[in-house]
Each structure stands twice: as structure tokens, then as C-alpha cells.
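Participant: no sequence on this one, just coordinates:
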């Protein structure tokens, strides 16, 4: 057969998570998963040299201009808002990862049942192009545009099942009488 074809279920966008880290974070620090991510997009772009000569057209690559745009709802104590805003104000860079956290892409790193899994990821150092906070009449929205230095690098991001479950869950199971107050309040 001369045609390759794939059948299956498409990857859900909600399984793509973006992680942020300050470039001044100490070695061994965790990456931050921005709260309430609503949208994310990666642009792999760049310019080309396109010239005409007496002998025909010359077209060749010139530059990489990769970028990531991320939209989240603002949640109290979400470190990502501060990391990105402070980087913009100080002229610092941030580190950013785009990770496809879908079990169909996972590969185990060991034989232990709780060993980490690796998921396909893109990584880059970024300059914060813009931070926008929209204080409309509904939820506060934060939008970030991160311009990647050089180009996004492909790699693998490690996560355990427990880390995925914790990051994926809004709250955990509790028994009757264990806590008081509404979800998301300090009384809990």
C-alpha cells in the first residue's frame, strides 16, 4: 500500500497542559500549572527569504518566531499570574512547557507501578510579549503571549499517576463531617 492512514479518537484539547516557571526559581523547584486554563495555542512561525533572480526564484528559511498564547481565569494565589507579570515588568524571561497529558501518548520510565510516565512536551525560554487582564462583567481573564527565544524544543515531561490525578482533580473525596464550608473557601 502506498498510503499511510490513521484511525482513532482525536486528542482532547483539555489534555494539553501548559506549565510555567520563573527563570529565577531555585534548582529543583516545581513548575507551576496555571489555574483554570481555558485556551492555549502554539504558533510555529518564521520568515523566509524569497528573492527573484535571473535564473528563477530563491526561497529559503530565515528565522524562527515560535510563540505560545495562554488564556486562564484568575484564581487567588495562582502563582502563574505573578510569575508572568513580574517577568514582563522586570524584563526577565520565563520557562514554558506544553505537555500532552493523554495516556495514549504516555511511556513508562520504569517497571515500578508508581514509576513516572513521560508525555510528549515542547519547551522554551520565553520573553513575555504581553499580559492582559480582562475585568469584564463575568470572570477575570488573564491572557499571555510568550515569544520563544530560538525555537521550541521537543522532549518529554515526567508525571506520576498521583501527580496527574492531583492536577486533574478540583477537589478530593471526603467523608461526612470531615470539613465545613463551601468549596474554594478558607473555611474548608
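Facilitator: Yes, it's here. Since the model is a prediction, treat every value here as computed from it, not as a measurement. Numbering: from 1, shown residues only.
Participant: okay, CA-based contacts and neighbour counts for the rest of this
Facilitator: OK.
Participant: quick one: buried residues of stretch 125-138?
Facilitator: Buried residues in stretch 125-138, counted by 16 or more other Cα atoms under 10 Å: 125, 126, 127, 128, 131.
Participant: where's stretch 143-154 relative to the chain centroid, distance-wise?
Facilitator: Put simply, stretch 143-154 sits 10 Å off its chain's centre (Cα atoms, centre = their mean, to the nearest Å).
Participant: alright, now check it against this:
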């Protein structure tokens, strides 16, 4: 037995750019991909003759209306501009080939209806008429949020960002325009360095979070006579000048980290 939630619709405008992944119909509550045969029914001298004629297909769906949903907007735009849309019915579960079985068609929008109940959400109902006959195929990948839905495993604090079933991800979201994301930590690759006079060593700094507004790192030395640090590049060079101790500080925003440099007298003759 298959559940109605085991499949979903992807809708795409025919004017979408090459490489556009299409959009999953959001907040879908019902979906039907229907087939109807025209029956040829004639009488001959030998009696009644019945046969199959042309097959027509239609896609009906109902979803809670969301003005920001790209799939719903693509259907509305196609209806208003009398354009075609592309539609896929996709199985969530992988088939024996390790892919997702799908059915694809070009369609025109026959109707769209929005209802607003006083005690519930506004519903959006669409009817698409398939052009010609749909084609069966397979998709290698489908959006992770469709596979996971509201199912999730245990996670550690800071492992994911975003809401489950929507934009949950292990990647930091892009900054909102005008929003400053402050640096929370700076970590140097080395905490101590020992050099002889004239020797060099490299260090780098890691700034968190990845989407910090300003990740510029500034390096300083507490004693330029003992050790210096180069002034540019992601990889900095620390040079021992003369015997002694100096502290190299890396600072980004209000955060910093330090490396202690010990310089010994040169043993070379």
C-alpha cells in the first residue's frame, strides 16, 4: 500500500533558465494525476463495436496558499500569461535503480481557485491539462527537505541551522541585507613557535562563523625587535629577528588569539 504523502509535485516555468531545479509545490494537501480514455462506440452490421480512442491526462492539486511559494506563483503566472508549465510527479522513495521514479509533462493551466474559510487557511486549487502524453523517467536527486519532512535525528548544539522541514542545513545561511554578523572566535593554527635568529614559520587564522560580515584578520607583534609577522595574505610568515620572546596577536572584530614566539640565538657559524 502506498501513502498519498509518498509523492509530490515539482512545477517549473517554461521560461526558467537552463540548470534551474524547479520548485516543489509547497503545503500540498491533495494531488491527483488522472487519465481518461475516449471510447469509440459505433454500430456495424455485425453489432456494436467498442474501442479505445485518444487518452487525455490532467493534474489536480490542492495546497494551502502561500504568496511566496515559487511553484504556486509559476502556475498563476502561466494562467495569467496563457503559457505552458512543466510538471513532475515524483516518488519520495528510491526505486530498484536507486533513483526516484517520476512522470513528466508539459501542461496548460485550465483553472485556479482560491478559497478563504473564516476558520482556516486559504486554499489554492489548480487544474492542469497535459499536452500530448506524459513521459515516465527517473530523477537522481530530490530536495533533502522533501525526503526528511518533519523527521530528524538527534543533533548536537550548533550542528544545524534553520527550521526542520524547511531550510534546515549544515551550512550557514546568507546574511540578510543590512544585518551584521559578528565574529565569534579567532583561532590561530599554532600557539607557540620556537625559532633561531633568521628562521621563519607560517601561521594561519580561522574566523568563525563562516558568514561573518567582516572576516578581516589583523596581525601584530609585541616586540618587532624579536619577531616580525608579514602584513598580507591568508598565510602569514613569522620571522625570528633576535633572541627573546614576543607575542603575535591575530584579531578580527572583537575576538583575538595569540601565539608565543621564542627566538634563540643562531647556532650557525
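Facilitator: Happy to help now that I have it. Being a predicted model, the structure only gives us computed values, none of them experimental.
Participant: Save the buried residues of stretch 125-138 of structure 1 as JSON lines, and put in distance to residue 163 of structure 1 too.
Facilitator: Listed next are these as JSON lines, based on distance: Cα to Cα, whole Å:
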{"residue": "125", "distance to residue 163 of structure 1": "24"}
{"residue": "126", "distance to residue 163 of structure 1": "25"}
{"residue": "127", "distance to residue 163 of structure 1": "28"}
{"residue": "128", "distance to residue 163 of structure 1": "28"}
{"residue": "131", "distance to residue 163 of structure 1": "28"}
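Participant: Closest to residue 67 of structure 1 out of these?
Facilitator: residue 126 (8.0 Å; Cα to Cα).
Participant: check contacts around that closest one.
Facilitator: By Cα atoms under 8 Å, 6 or more residues apart in numbering, residue 126 of structure 1 lies in contact with 93, 94, 95, 96, 146, 147, 148, 149.
Participant: what about 7 Å?
Facilitator: Contacts for residue 126 of structure 1 (Cα atoms under 7 Å, 6 or more residues apart in numbering) come out as 93, 94, 95, 146, 147, 148, 149.
Participant: longest single strand anywhere in structure 1?
Facilitator: strand 117-134 (DSSP state E).
Participant: Where in structure 1 does stretch 37-56 of structure 2 fall?
Facilitator: Aligned by TM-score structural alignment, stretch 37-56 of structure 2 falls on residues 46-65 of structure 1.
Participant: So which residues of the stretch 1-150 of structure 2 form strands?
Facilitator: 7-13, 23-24, 28-44, 47-64, 84-91, 100-116, 122-130, 135-139 (DSSP state E, counting those that start in this stretch).
Participant: roughly how far apart are residue 101 of structure 2 and residue 132 of structure 2?
Facilitator: 20 Å (Cα to Cα, to the nearest Å).
Participant: neighbour count winner among the two?
Facilitator: Just comparing residue 101 of structure 2 and residue 132: by other Cα atoms under 10 Å the higher neighbour count belongs to residue 101, 20 against 13.
Participant: Which single helix of structure 1 contains the most residues?
Facilitator: If each helix of structure 1 is counted by residues according to DSSP state H, the longest one is helix 79-90.
Participant: what does that one correspond to over in structure 2?
Facilitator: With TM-score structural alignment as the criterion, helix 79-90 of structure 1 aligns to 70-81.
Participant: After superposing, tell me the mean distance of that stretch to structure 1.
Facilitator: Compared with structure 1 after fitting, stretch 70-81 of structure 2 has a mean deviation of 0.8 Å; criterion: mean Cα distance after the TM-score superposition for structure 1.
Participant: Any buried residues in that stretch, and which?
Facilitator: Neighbour count says stretch 70-81 of structure 2 has 70, 71, 72, 73, 74, 75, 76, 77, 78, 79 buried, by 16+ other Cα under 10 Å.
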